[in-house]
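In: sequence and predicted model, in that order:
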Amino acid sequence: MKKYTYNTEVRQQLDIILKRSESDQQDVRTTVLDIIDRVKSEGDRALKDYEEKFDHCKLDSLKVTPEEIDRAFSETDPALIETIKRSAENIRNFHEHQKETTWTIHPKDGITLGQHITPIDRVGVYVPGGKAAYPSTVLMDTIPAVVAGVDTIVMVTPPDASGNINQNILCAAKIAGVTEIYKVGGAQAIAALAYGTETIAPVNKIVGPGNIFVATAKKEVFGKVAIDMIAGPSEVCVVADSTANPVYIAADLLSQAEHDEMAMPVLVTTDDKLADQVIAEIDRQIDTDLRRKAIAKASVTDHGFVFVCDNLDDAFELTNQIAPEHLELAIDNSEKYLDCVRNAGAIFLGMYSPEPLGDYYAGPNHTLPTSGTAKFSSPLGVYDFIKRSSIIQYDRDNLKAAADDITAFAYSEGLDAHAKSIERRFSNDA
């Protein structure tokens, strides 16, 4: 990990240090646009061809059958199924508190204003395959939609070379409430969700993480459908003082490093000795029996950072500039510093609230803003799966009282028909 003293020079060069500048992705975009165009014109045939090309799988049918789901349950460890159910219940309970309902106000007699809340009709959930299968992502991206009242939830995920979907993913999908499941991944899956094929009906919104081709496809179909966010590599930032345990911190940093070679583990500390202890502990832990050791080592080496600050004020200034996906406060009386955090996807307070608790079990969503976008965006939630319609009702007397103001506005903007829409209602009044 690269170690820095947080000073004026680092403040000015932070974006360069963190390598967050956008790279040229024109080649990826060209490939994605070609895939989208072919799916639009050829439908299912294009999807099957791309699955054979990219996932080395020859498919007769794209849709997962009930028998395949039943088989997944019969072949999955019952203890894991119960774990998934407990996690799902925690996620559901948390997201129930995010529900919104239609409301109205009555500023005066004869006037009703408000908001009408309705769920999105059809939502597509992309679940990655490839390097790893994440049933937790199925729960996190599906359950808020179920709580919101979405009628149809369509899941797409790439199959293996035998044409099968990971059984843990299928179990999680059934438990979470997914309506339809299709064996298709990559940019072609995003195109199918946005534009539809003979088998897959189009959706209104697409959520879920994926590789650079999936992220680019989501950018390209935005406007035809809504999307949740453009997810970048995973991040964790730990703010620690001298009371923190370096063994715990190293373990938490590695828990993000193993996601991806591009993942970014960051330590911000007021204790230079602790910084060195954590670096040494990472070196020790990374050489234990981690199955994804090579990935974690690449992440730590290329994208791992340690910043030593003079005080906690500087530490929070730095973390608010980073705006991390996950922020752990490994400091004494951590809850007292919550108001110091302005930009973070999820905040973990104290030494016994590690980031994996949020990934799997606690209940808050783990689909979070990355790459500094926590400065302006929020975790996935029930609010992402609803629409708000304004309610406006005036009776005749109240409209007449407001008529002069409305027509004055309309005429000032050169919109005569707007004004006459009001005036004609009262043209016969004495």
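Out: Done, it's in. Quick caveat, the model's predicted, so the values are computed rather than measured. Numbering: from 1, shown residues only.

In: every contact and neighbour count from this point should use C-alpha atoms.
Out: Will do.

In: now the one helix or strand Leu318 maps to: buried residues?
Out: According to DSSP states H and E, Leu318 maps onto helix 312-322. For helix 312-322, a neighbour-count test (16 or more other CA atoms under 10 Å) marks 312, 314-316, 318-322 as buried.

In: likewise for stretch 397-405?
Out: Applying 16+ other CA under 10 Å to stretch 397-405 flags 399-400, 403 as buried.

In: how far does it sit from the chain's center?
Out: 45 Å (CA atoms, centre = their mean, to the nearest Å).

In: repeat that for stretch 183-199.
Out: 20 Å.

In: how long is it from one end to the other?
Out: Using CA to CA, to the nearest Å, one end of stretch 183-199 lies 11 Å from the other.

In: help me confirm that Tyr4 is found in a strand?
Out: Yes: assignment of Tyr4 by DSSP: H, G, I helix; E, B strand; the rest coil places it within a strand.

In: okay, pairing it with this:
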Amino acid sequence: ERTVLATGAVVEQRWQPVGRVGLYVPGGKAVYPSSVVMNVVPAQVAGVRSIALASPAQAAHAGRIHPTIAGVAALLGIDEVYAMGGAGAIGAFAHGVPELGLEPVQRVTGPGNVFVAAAKRVVQGVTGIDAEAGPTDILVIADDAADADFVASDLVSQAEHDELAAAVLVTDSAEFAERVLERLVVRATETRHSERIRAALDGAQSAVVLVDDLEQAADFANAFGAEHLEIQVRDADAVLAGIENAGAIFIGPYSPVSLGDYAAGSNHVLPTGGQSRHAAGLSAATFLRPQQVVRYDEEALREVAPVIATLSEEEDLPAHGEAVTARFGERR
């Protein structure tokens, strides 16, 4: 991007990739080859030169990372891979581990549990992060035109991740809420990780919220700042127009969060815990920094010299102005 402010006065903005990143792929309660793809591909598209990846060591695989994770990393050309997990992995990326030949990184990305999210908060200032992607959450805005079983299955799908996962339904219909609760019991009971799911659904972080109307539902969603926001109502675009804060938004009955987790083409590394109020999901932009490049020639600088002198005097920083006037024959 190039802006010509006057003859001989040009400011350019270029996008420069960070040189080295550390990508975290969780592996405690599940195996996440999809998270390898979601982390690595945007970094490669951005042009990052050096990519390191970490995933927890697996007792079932002789202390190595899960072979599926290793295989996907190899397919993507990543050959710097560490069997380490949790908060320790984030700290290792930020500070480096000379004994392992692990050099510090400029940015750490990737989802994890509450300890990974907390560690990413701690290392900010030492290294950059994408967002605090901790225990997952889903918020579904639905009216009585939605399919209760679809909504229930989507809530269960995210509760499956972790006992601390948040599953929230926001609706303007008490009768519809009851139907969803009935289907939740069935869905949570019949699926494989039912104990974990029930713990998440019964936790204080999960809820059914009754509102007066869908405008109030949008207000609630904005205050909540969901990682995943589904809108399953008659007029989805009207509700979408009122949404400001969400990591990713899924519109209609055939756009479940699971689609975004695996195959939509969007990224599933998203801000959790209300972080979407000020943070965005992972993308190539996460690994890029805008840099402004200033090019003025002598006449262009001479033109703005009086402005600089006036402002520098007003701010009691005279050397700032003197750095300009020195170029035009004024010497002390």
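Out: Alright, I've got the coordinates. A quick note: this is a predicted structure, and the numbers were derived from the prediction, not measured.

In: if we can go back for a sec, what stretch of structure 2 does the helix holding Leu318 of structure 1 fall on?
Out: Mapped onto structure 2 using TM-score structural alignment, helix 312-322 of structure 1 covers residues 214-224.

In: can you give me how far that stretch is from the chain middle?
Out: 21 Å.

In: cool, and stretch 214-230 of structure 2?
Out: 17 Å.

In: rewinding a little: who touches the match of helix 312-322 of structure 1?
Out: With contacts defined as CA atoms under 8 Å, 6 or more residues apart in numbering, stretch 214-224 of structure 2 is touched by 139, 141, 170-172, 211, 229, 239-240, 242-246, 274, 277.

In: of those residues, buried ones?
Out: Judged by 16+ other CA under 10 Å, buried ones among those: 139, 141, 170-172, 211, 229, 239, 242-243, 245-246, 274, 277.

In: quick one: the helices in the stretch 301-430 of structure 1, in order.
Out: 312-322, 355-360, 396-412, 416-423 (DSSP state H, counting those that start in this stretch).

In: what packs against the last one?
Out: In this structure, helix 416-423 of structure 1 packs against helix 396-412, with contacts taken as 3 or more CA pairs under 8 Å, 6 or more residues apart in numbering; DSSP states H and E.

In: surely Ala285 of structure 2 is in contact with Val45?
Out: No: with contact defined as CA atoms under 8 Å, Ala285 of structure 2 does not reach Val45; the gap is 9.5 Å.

In: settle it for me: which of the two has more neighbours?
Out: Ala285 (18 against 13; other CA atoms under 10 Å).

In: among the contacts of stretch 214-224 of structure 2, which pair sits farthest apart?
Out: Asp172 and Arg277 (23.4 Å; CA to CA).

In: what is the nearest of the buried residues of stretch 397-405 of structure 1 to Gly114 of structure 1?
Out: Leu399 (17.0 Å).

In: aligned to that closest one, what sits in structure 2?
Out: Looks like Leu399 of structure 1 aligns to Leu301 there (TM-score structural alignment).

In: contacting residues for that match?
Out: Contacts of Leu301 of structure 2 (CA under 8 Å, 6+ apart): 9, 324.

In: let's see it at 10 Å
Out: 8-9, 295, 308, 324-325, 327-328 (CA atoms under 10 Å, 6 or more residues apart in numbering).

In: report the separation between it and Ala6 of structure 2.
Out: Taken as CA to CA, the span from Leu301 of structure 2 to Ala6 of structure 2 is 10 Å.

In: what about the strands in the stretch 151-300 of structure 1?
Out: 152-157, 180-183, 205-207, 226-227, 235-240, 264-269 (DSSP state E, counting those that start in this stretch).

In: okay, and the third one goes to which residues in structure 2?
Out: Taken onto structure 2 by TM-score structural alignment, strand 205-207 of structure 1 occupies residues 107-109 there.

In: ok, the first one next?
Out: Under TM-score structural alignment, the match for strand 152-157 of structure 1 in structure 2 covers residues 50-55.

In: the matching stretch vs structure 1, average offset?
Out: Here the mean offset of stretch 50-55 of structure 2 against structure 1 after fitting is 0.7 Å, by mean CA distance after the TM-score superposition for structure 1.

In: how about that stretch: buried residues?
Out: So stretch 50-55 of structure 2, judged by 16+ other CA under 10 Å, has buried residues 51-55.
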